[in-house]
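S.K.: return atomic coordinates for the entry below.
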Amino acid sequence: MTRETEVDGPEDAAPTSFASPEFAARYGVKPAMSRTRKITLGVVGLCVLGGVVGYIAWNQANPAVQATVVSFTTSTDSVTVTFEVDKPTDEMLECTLDAEDLQGNIVGSANVPVSAGRSKEDVQTTVNTTAAPNTVVVSSCVKG
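M.R.: Coordinates of the predicted model:
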């Protein structure tokens, strides 16, 4: 009586799943993460997240450059404004001023250079407008 030799196919070479009993019997089962470890990782993750949120909030609340309108005088076709800029001493900036009417529409705009040399600078300028302005705001200050 002759026996035919069987050829092992790829399906016979390894278990079909990492969860199969043959795999577990051969290599063992990795224990699940303990409750203490899960809680510790959760607390550490929350602390890291809280630190990142706190850092971002602190930087947004305390910008390196701040500009504030001190006073302004309006006429029918212009507004004269005095504004104060707090900035690093060695930076030259360009601040954009927007004049707005009663409805909040922008009726005039001006880009004003702020020179380097002092950390607190008071600047006065006149913004020409297309209609009677109601207020003026410093919309941005960027490095110039």
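S.K.: drop to CA atoms for contacts and neighbour counts, all remaining ones
M.R.: Will do.
S.K.: so which residues of this structure form strands?
M.R.: In the chain, the strands defined using DSSP state E lie at 66-74, 78-86, 93-100, 106-114, 120-128, 135-143.
S.K.: between those strands, which one is nearest to G50?
M.R.: strand 66-74 (26.2 Å; Cα to Cα).
S.K.: another sequence for comparison is provided below:
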Amino acid sequence: MCVVQCSYLPSQTPNGVVGLRKRELEVVRGNGCGERKAHDRIYDYDVYNDLGNPDDDKNPTTRPVLGGKEHPYPRRCRTGRPRSKKDPFAEERNHTDHIYVPRDEAFTERKTGAFETKKFMSVLHALTTGLKTARHKSQSFLGH
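M.R.: This is a model prediction of the structure:
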């Protein structure tokens, strides 16, 4: 038996699928509570309120919150981390430097490998171009 998946506009969704679609949207939108985990598939957006680090004892930095009701962009996926102790508008910084990215938007191992290869090739190209430029600079009529 072959099952065909079809995409429907909300107004054209068959009655038997309406309840499933509604539940799926509730899951994907999230409920606004709790910290996001790597296995979650939630697109719950928030403002950028983790750019500074007000709780750092050695070098506290406070940054303005970007986004909000008046200016909704930029926005990022909500992390659900607790609020800062010193700045109630900021989130606590993550000690592991892990940033929540929805599961289906995260890089696969193959894509990560391709990205790293391209990055290496770009650095190598920049270095060789810089060396060629430095070597030929003395031969240029501007190099006198």
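S.K.: got a TM-score for the pair?
M.R.: Aligned and superposed, the two chains score 0.24 in TM-score terms (TM-score structural alignment, normalised by the length of structure 1); 48 aligned residues with a Cα RMSD of 3.7 Å.
S.K.: re the thing from before, dump the strands of structure 1 to a markdown table, plus distance to Y27 of structure 1.
M.R.: Converted to a markdown table, the strands of structure 1 look like this (distance: least, Cα to Cα, whole Å):
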| stretch | distance to Y27 of structure 1 |
| --- | --- |
| strand 66-74 | 63 |
| strand 78-86 | 66 |
| strand 93-100 | 66 |
| strand 106-114 | 71 |
| strand 120-128 | 70 |
| strand 135-143 | 62 |
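S.K.: need the winner for burial among those.
M.R.: Most buried of the strands of structure 1, by mean neighbour count (mean count of other Cα atoms under 10 Å): strand 93-100, with a mean of 21.
S.K.: and that one with strand 78-86, angle?
M.R.: 140 degrees (axes from the mean of the first three to the mean of the last three Cα atoms, to 10 degrees).
S.K.: for strand 93-100 of structure 1, name the packing helices and strands.
M.R.: Helices and strands touching strand 93-100 of structure 1, by 3 or more Cα pairs under 8 Å, 6 or more residues apart in numbering; DSSP states H and E, are strand 106-114, strand 135-143.
S.K.: got a markdown table for the ones you listed, with distance to T82 of structure 1 too?
M.R.: Below are those laid out as a markdown table (distance: least, Cα to Cα, whole Å):
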| stretch | distance to T82 of structure 1 |
| --- | --- |
| strand 106-114 | 11 |
| strand 135-143 | 10 |
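S.K.: any idea which of those strands gets closest to R37 of structure 1?
M.R.: strand 135-143 (47.6 Å).
S.K.: which helices and strands does the closest one pack with?
M.R.: strand 66-74, strand 93-100.
S.K.: any idea which of these gets closest to D86 of structure 1?
M.R.: For those, the distance to D86 of structure 1 is smallest for strand 66-74, at 5.1 Å, taking Cα to Cα.
S.K.: okay, the angle between the closest one and strand 78-86?
M.R.: Counting by the same axes, to 10 degrees, strand 66-74 of structure 1 points 160 degrees away from the direction of strand 78-86.
S.K.: circling back to that earlier point, columns distance to V114 of structure 1 on top of the helices and strands packed on strand 135-143 of structure 1, output as JSON lines?
M.R.: Output for these, formatted as JSON lines (distance: least, Cα to Cα, whole Å):
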{"stretch": "strand 66-74", "distance to V114 of structure 1": "11"}
{"stretch": "strand 93-100", "distance to V114 of structure 1": "5"}
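S.K.: out of those strands, which is closest to A24 of structure 1?
M.R.: Once these are compared by Cα to Cα, strand 66-74 is nearest, at 64.0 Å.
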